[in-house]
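Trainee: my questions concern the predicted model and sequence given below.
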Amino acid sequence: MDLRPVFFSVVIATAGLAGCNQSTDDTPHALSVDKEAAASSKDAATDQKAFVPPPQLDIPFHKEVLPNGLTVIVHEDRKAPVVSTNIWYKVGSKDEPKGKTGFAHLFEHLMFNGSENFPGEYFEPFQRSGATDMNGTTSNDRTNYFATVPKGALDMALWMESDRMGHFQGAITQEVLDEQRGVVKNEKRQGENAPYGKAFDIIAKSTFPADHPYSWTPIGSMEDLDNASLEDVKKWFADHYQPANATLVIAGDISVDEAMAKARKYFADIPSTKVQPRIKNWELPTQVKKREVVHDQVPQTRIYKVWNVPAIGSEEEHALELMTSLLANRKNSLLYRRLVRDEKVATSVSAFYYGRQLAGQLIIVVDVKPGQPVDKVEKLLDKELQQFAKNGVSPEELRRVKQGEFASLVKGLEKTGGFGGKSDILARSEFYYDDPGALLKGVEEYAKVSAREVQDVAEQWLKDDSYTLIIQPQQQFTAAAEGADRSKLPEVDKNVELELPKQQNFTLKNGLRVVLAERHDTPVVLMNLQFRSGASADKSKPGLASVAAQMLNEGAGNLDSLEFSARAEELGVSIGGGSGLDYNSISMSALKSQLKPSLELFSKVVTEPRFPESDLERVKSNRLDAIAQEKAQPQGLALRELPPLLFGNEHPYGAPLTGSGTPEGIKSITREDLVNFQNTWVRPDNATLTIVGDVTEKEIEPLLNETLGGWKAPKEELPQIDVAKVARPEKARVYLLDRPGAQQSFIMAGLVMPPWQPQGAEAFDAMANTIAGKFTSRVNMNLREDKHWSYGARAVSMDTEGQRPYILFAPVQTDKTAPAIKELIKEYQEYLTNRPITEKELEDYRNDEVLKQSARFQTKGQLLSSINWQVEKGLPEDYIADYPQRVAALNKEQVESSAQEFLAPDQFTWVIVGDLEKIKGEVEALDIGPVEVLPAKDQ
């Protein structure tokens, strides 16, 4: 459950209601009327250049307040047979009294522990009912819970959600409190154990007065968590979790009348007592003129600059948000150009407006390139900010930024649930603006923001008075009478009616195969050109394929990198390269109205990438810094070390699973290597183009022939990639990596599995999911819920052409490293011997997988991804459609047989990252196999 602020720039998440088009004319009144008129005319012309017609968007809704105070918002969307629920409680960490920090977040966890009428794991009925996008989050301002379920499971979902609102207090026991307190403490350890993990705790304490509700973060303090009593927690629930303090959104395949009837049935009988006063206003804190330096286990220095600025809903909100995109987060942004591209003193730079209910913050983050003096970078950063405030921005660039934001908005309105889905937009609008339609209404005001208004906020807020935090590497871095029946959970309707668009296959005049699936709900077209290559084609230069994919954005045809980025922004198109173990891809997401020019730009990337030397050197340098970042993170370090131990250093799959390559490989890459890679693998006889979106075959085929038809396959025969077969070790092996002072150990274990094949695939997935593949799996329930040693333990099986890496991972508190390994082995051994999969586990898995198909194809991106996989595996079109029937037919014997065939815990290769002074002896004492300490590797 992610508690970090949402640090991405989406216009719908920050658009307000206040107009931002006020006059900013500072002309003295002594000017003549003619001069005033001329100046006004010039300003109007400049504003017009920055104006972008906002997209015509609408999320129709019905809003109603029940007699008990619960606000209910309903949106009907019949595109897919799913319904999303999203409930926002008006309580966050800002509402916590001193000495009880972390209560809001602790309670988020407690409410996933069942209720009076459904004791046990809250996730359980959802994970056998096809639920997706299910989670909960806590911020400074609010707590929310959301899920997307097949429409036949809506009664179950609303029963569960209402039960924990109205029938929860009796389910809070000392045992449950202790369990979830342990989970939260491990989450805090995990966050702080990551590089820069303490930054926002420090920033909160240093930028807000001690009595300000934002002076602590939602995770809270260990001391306050330890001191939380059962009485404290029950009072917190009584004070805050009641209908009059909540908003419920129901969005999806349901009518308003049906949704309101269900809302009344499940929620109307829950009483509201006295709701605590809501903190809505607080004087904006004064700017902090302060600079702090902290040393931590980080690979490079990071600079944070922070200004306290107005809150969400202020007149400056739009301009502040736009200013961050102009400063950073884009290739054409000022700070990226100056610090990363031109001066090459930083590897990355980001900026965001962190808007909240009581105050906002403007935050700029710069990763200093290793070897560069921090004071030099700070001075350059300050100089650029001063110049920006003085000179402003061109209306043309501001227009491009707006166009890009609007394109992202249009493309994001396909989902009803999850982060940024329509239910989230409606709830956020109601919470912050008391109007479910506020965020979309604000788009028109956003479109009108002028270059002058952006410069005004820069002049007002980008002052020398700011807070600066420098994090540097350590010197030695190593229930009622009426209403719902609470006696039993409603049955889930398991009938799933799913209509997938028919796939249309055709071939371009150059032989390129095209697969098209029409989806006309939003005016967007998604494309993916997939070709065999990937890391398995890197050979002696690990990282080549991924660098080749990354360099595709560095210019094409007659456009250099910045010109290419500017043109893409102007069209609202996203074009980029992707790289995996066996395939590379070039993808595009374009507006229907700009399809032809977007395809022209796409074709330049496919056929005319520039691979400029200067940009290559920058990309390589930044990649080396990124590798150093990976090595500073326990998970990244383990993912780098495990593959060669499983497959061998020379094997195509022996490169780091992070996809970043090795320092030696990256350093050796030349422009000629990239050109050869492109010429060798990017060819129409080695690729398939998959398209999903608002376009017909009749429309798209001539456009593709016009733009890509001239792309020809070379005469040379297509090379073959040899993925050799490797043997599993005869017995388990243990490799240790030292991370002195680590608060947690990161446990990872790998096992080589046979290649994927259709026969038995469903049985394998059922086996893998029930032992360690999902939240309610045996492994996670053991280490997280029963023992509270870990924030989460899972296993994944990677999808490859050759043998598949099966990877188990579990971050655990340091003193439980050896016991956790012992528990993991025990779970796998019991699964193979005396405690195989149960009928209930299998039934829950079957139900979940079958019902989950309702939401699997809700967005164009989801459909595109599925078709890509189907094409990659050479499967017929009906393979995807028939999947539910194959899963429903699974039996216990098939899953048990799959476990016996594939699982072998006594052949695991273990990689454990932690403080060896504290864990080495106990790990050796387990005697599960030879133990070797891996040497620390420099970049």
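Mentor: Arrived safely, thanks for sending.
Trainee: can we go C-alpha only for contacts and neighbour counts from here?
Mentor: Noted.
Trainee: which element, helix or strand, includes T690?
Mentor: Assigned by DSSP states H and E, T690 belongs to strand 687-693.
Trainee: how about that strand: buried residues?
Mentor: Within strand 687-693, the residues scored as buried using 16 or more other Cα atoms under 10 Å are 687-693.
Trainee: now, which of those residues sits nearest S325?
Mentor: G693 (27.9 Å; Cα to Cα).
Trainee: so how far is F857 from that closest one?
Mentor: Taking Cα to Cα, to the nearest Å as the measure, G693 falls 12 Å from F857.
Trainee: swap in L689?
Mentor: Separation of L689 from F857 (Cα to Cα): 19 Å.
Trainee: kindly report the same for D232.
Mentor: Counting by Cα to Cα, the gap from D232 to F857 is 44 Å.
Trainee: which parts of the stretch 801-939 of the chain are helices?
Mentor: Ranges of helices in the stretch 801-939 of the chain, per DSSP state H, counting those that start in this stretch, are 817-832, 839-856, 860-872, 878-881, 883-888, 892-902, 916-926.
Trainee: residues in contact with the fourth one?
Mentor: With contacts defined as Cα atoms under 8 Å, 6 or more residues apart in numbering, helix 878-881 is touched by 500, 866, 870.
Trainee: the first one should be in a strand, yeah?
Mentor: No - counting by DSSP: H, G, I helix; E, B strand; the rest coil, L500 is not found in a strand; it is coil.
Trainee: TSV for the contacts of helix 878-881, including distance to R671 and neighbour count?
Mentor: Listed next are the contacts of helix 878-881 as TSV, based on distance: Cα to Cα, whole Å; neighbours: other Cα atoms under 10 Å:
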residue	distance to R671	neighbour count
L500	43	15
S866	34	15
Q870	34	16
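Trainee: with distance to G360 added, can I get the residues you listed in a markdown table?
Mentor: Shown next, in a markdown table, are the contacts of helix 878-881 (distance: Cα to Cα, whole Å):
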| residue | distance to G360 |
| --- | --- |
| L500 | 44 |
| S866 | 40 |
| Q870 | 46 |
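Trainee: put this beside the first:
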Amino acid sequence: FRPPRPSEPAQHAVRSLFQRDKNSRETRLHLAFHIPSVEGNDVNALDLAADILGARDSSRLVRVLKKEKGLVNSISSYSLTPKEPGLMLISATLDSKNLDAVAKGVMDELVKLAKEPPSEEELERAKVYIESQHVYARETVQGIARSIGNYHADLGDGNYEEKYLRLNRAVTPAQISEVVAKYLFPPNLTLTALIPETDQPVNEKQILSTAESYARRPAVSYEKTKTNGNVVLKTLPNGLRIVASQDESNPVVSVRVVHLGGKRFETKETEGIMNFIAQMINKGAGNLSEFEIARKIEDMGGRLTGFSGYDSFGISASFFSRYTDPGLELLALIHSQCSFPSEEMERERALIINRIRTEPDRPVPYALTILGKTLFKDNPYGFDKEGTLATVASFTRDDLLNTYKRYATPANTVISVVGDFDVEKTLKKIEELFGSIPGEKFVAPAVPKEAPLSKVREEIVKIPRAKAHISIGFLATTFSDPDRYPLEVLSNILSGQGGRLFLELRDKQSLAYSVASFVRPGLDPGMFAFYIACDVPKVQRAVEGLFQQIERIRSNPVSGDELEHSINNLVGNHLISLQSSWARAENTALNTLYGLGHDYDAEYIAKIKAVKSEDVLRVAKKYLDPTKCAIVKIMPDEVQQ
């Protein structure tokens, strides 16, 4: 028996907290408003209001405060409606000098939305976007189970999702303004800011006064209110390759346009340029602005982003299947006429530079970035994906445009399409849109080979953090090397909550908060790495413990049960990862691009299943040589020690 929780009383005054943090490098601002639970009558209108305000690139707060005024690095809004009364959250990262301006800017947008209802077009865009999140979630069994479980737990109706979407479709523009006016104004406001300790003092009273000046109505009570596809391959005359896989199980289509590139084709002078291109790819094309591109894709119930990794870069998109033709037309326009507009480029440059400067605020990826730099001294795999402060500051529009044109040629392009579409019609449409692009012979640049390690390389970096973060790396293998499969089994045996590292170093010896291993193959030999986070006094024992586990796996064959469990886990997780059309489109495109074949997944599973205990022992001895590795220790600075 669980006694009923007390109801949240009405909030009669704005609450605020401004806190300094020596570990932060940018300010985090949160504005929270009490709202009803999922059982309340206003939940649909509040969810749509959150979307209109800050859930998408074309949402109001993102457009005005980030893109037009440049006051924030990021901003979003979210409606949290659990079984108990919830919260509407508006969150931003920014420079602390902009706190008052951002608080005022947020409240100004709330005033506009409360006074003037959104247009039918803007509201329809929000409805389509929310519907798309539910539809895409149905592509995986986890998504379906999560929906049924959540709605059953909160409302006693596992099938409530369809009713929720019907109610969403019935919301009117006037209802949006009504709920904004009803819930999203002082005194029903809690404002908090986490500010870097090194920043100049901020006028807390002024910021609070600004927020309080928007008081509109008496406090509100928040009592709950009861209420497969066939695969077709085609190569166009210009060299562009297409892989189309039909799946009619869900009314969505996912597309990837991918090219060889990424960090592997960068130099010290161009470090980070591929990531810059990926961030700019949807910022303008032809006569379309960034906002117009975002609006078009949102009107299709979709999403569209650029990406860049170790070996490739390109465009990812999904949309409702009824918009297949206009979705492909938009992709073709971006692919062939991306404009890299100067104003958007300067804004993106500032955001990338801010991420580089604040990298130590994210110690886990930061530790692995430093590990890459320490392990790879010749090959570009050691570069920081974001680039350096110097390279990012130096890139011109022509640099991005010329690099993009060099690598986004038909002969270096694979397009994969996965989902509910007419294969013949879609192939014809792709050929019509992409087939006229002039075909030129693609010559890949020479990529420096990484020399084998001859000794241990160690790097110690000190940052303002309370914990230590240790990473150890070994040169590993490529996508196509047969050793890849036993290495992945080896990593699975070590990692995860049931793995040796977790059981020995965390559970038994209490040496770690977090510990893991992973293998990252590439077109060039990649990395096998270990990561552990621990208290500073335990660093030496934690490192010794990692090497003891490395020596154990190098010296003794794994048991049959351990091997079988690892193989089953790898195969199961791989199959689960391919449930959505988004994931399958990515996998198909990259496997084709890397020369593994569009149907490589079946081969991957077969080769994982064929791994023997002696294979694991052999690759452990071959690659995990403790005398030839890189060790990185991210340690607290002297003040914290």
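Mentor: Thanks, I have the structure now. A quick note: this is a predicted structure, and the numbers were derived from the prediction, not measured.
Trainee: D232 and F857 of structure 1 - which one has more neighbours?
Mentor: Neighbours per residue (other Cα atoms under 10 Å) separate D232 of structure 1 from F857, with F857 holding more: 20 against 12.
Trainee: quick one, what contacts the closest residue to the more buried one other than its chain neighbours?
Mentor: Closest residue in space to F857 of structure 1, ignoring its immediate chain neighbours: L863 at 5.0 Å, by Cα to Cα, 6 or more residues apart in numbering. By Cα under 8 Å, 6+ apart, the contact set of L863 of structure 1 is 692, 856-857.
Trainee: still touching in structure 2? Go through the residues you listed.
Mentor: Mapping the contacts of L863 of structure 1 onto structure 2 (both residues aligned by TM-score structural alignment, their matches' Cα atoms under 8 Å) leaves 692, 857 still in contact.
Trainee: closest to A732 of structure 1 among the contacts of L863 of structure 1?
Mentor: Closest approach to A732 of structure 1 among the contacts of L863 of structure 1 (Cα to Cα): R856, at 37.5 Å.
Trainee: and the gap between the nearest residue to the closest one once chain neighbours are set aside and I700 of structure 1?
Mentor: In space, not counting the residues next to it along the chain, R856 of structure 1 is nearest to Q862; the distance is 6.5 Å by Cα to Cα, 6+ apart. Counting by Cα to Cα, the separation of Q862 of structure 1 from I700 of structure 1 is 21 Å.
Trainee: over to A888 of structure 1?
Mentor: Between A888 of structure 1 and I700 of structure 1 the distance, using Cα to Cα, works out to 38 Å.
Trainee: corresponding residue for L381 of structure 1 in structure 2?
Mentor: Alignment note: L381 of structure 1 maps to V106 in structure 2; criterion TM-score structural alignment.
Trainee: which residue in structure 1 aligns with S312 of structure 2?
Mentor: Under the alignment (TM-score structural alignment), S312 of structure 2 pairs with Y583 of structure 1.
Trainee: closest one to D342 of structure 1 out of the contacts of helix 878-881 of structure 1, please.
Mentor: Using Cα to Cα, S866 comes nearest to D342 of structure 1 of the contacts of helix 878-881 of structure 1, at 40.5 Å.
Trainee: next, count neighbours for the residue nearest to the closest one when sequence neighbours are not counted.
Mentor: Counting by Cα to Cα, 6+ apart, S866 of structure 1 lies nearest to I880, which is 7.8 Å off, once chain neighbours are set aside. For I880 of structure 1, the count of nearby residues is 15 (other Cα under 10 Å).
Trainee: same check, this time on L926 of structure 1
Mentor: When neighbours are counted by other Cα under 10 Å, L926 of structure 1 registers 12.
Trainee: and P702 of structure 1, by the same measure?
Mentor: Residues within reach of P702 of structure 1, counting by other Cα under 10 Å, total 13.
Trainee: counterpart of it in structure 2?
Mentor: Alignment note (TM-score structural alignment): P702 of structure 1 maps to K428 of structure 2.
Trainee: repeat that for Q460 of structure 1.
Mentor: Aligned by TM-score structural alignment, Q460 of structure 1 pairs with K182 of structure 2.
Trainee: what strand or helix carries that match?
Mentor: Element membership for K182 of structure 2, per DSSP H and E: helix 173-183.
Trainee: what packs against that helix?
Mentor: Judged by 3 or more Cα pairs under 8 Å, 6 or more residues apart in numbering; DSSP states H and E, helix 173-183 of structure 2 is in contact with strand 27-35, helix 43-54, helix 99-115.
Trainee: contacting residues for the match of L381 of structure 1?
Mentor: Shown in contact with V106 of structure 2 (Cα under 8 Å, 6+ apart): L61.
Trainee: check A535 of structure 1 too.
Mentor: 542-546, 579-583, 652-653, 655, 659.
Trainee: of those, buried ones?
Mentor: Among the contacts of A535 of structure 1, those buried by neighbour count (16+ other Cα under 10 Å) are 542-546, 579-583, 652-653, 655, 659.
Trainee: narrow those residues to those in helices?
Mentor: With helices taken from DSSP state H, the overlap with the buried ones among the contacts of A535 of structure 1 comprises 544-546.
Trainee: can you pull out the strands in the stretch 551-700 of structure 1?
Mentor: Taking DSSP state E, counting those that start in this stretch as the test, the strands found in the stretch 551-700 of structure 1 are 555-556, 559-560, 574-579, 583-591, 687-693.
Trainee: turn these into JSON lines, columns for distance to L508 of structure 1.
Mentor: Formatted as JSON lines, the strands of the stretch 551-700 of structure 1 follow (distance: least, Cα to Cα, whole Å):
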{"stretch": "strand 555-556", "distance to L508 of structure 1": "22"}
{"stretch": "strand 559-560", "distance to L508 of structure 1": "26"}
{"stretch": "strand 574-579", "distance to L508 of structure 1": "21"}
{"stretch": "strand 583-591", "distance to L508 of structure 1": "17"}
{"stretch": "strand 687-693", "distance to L508 of structure 1": "10"}
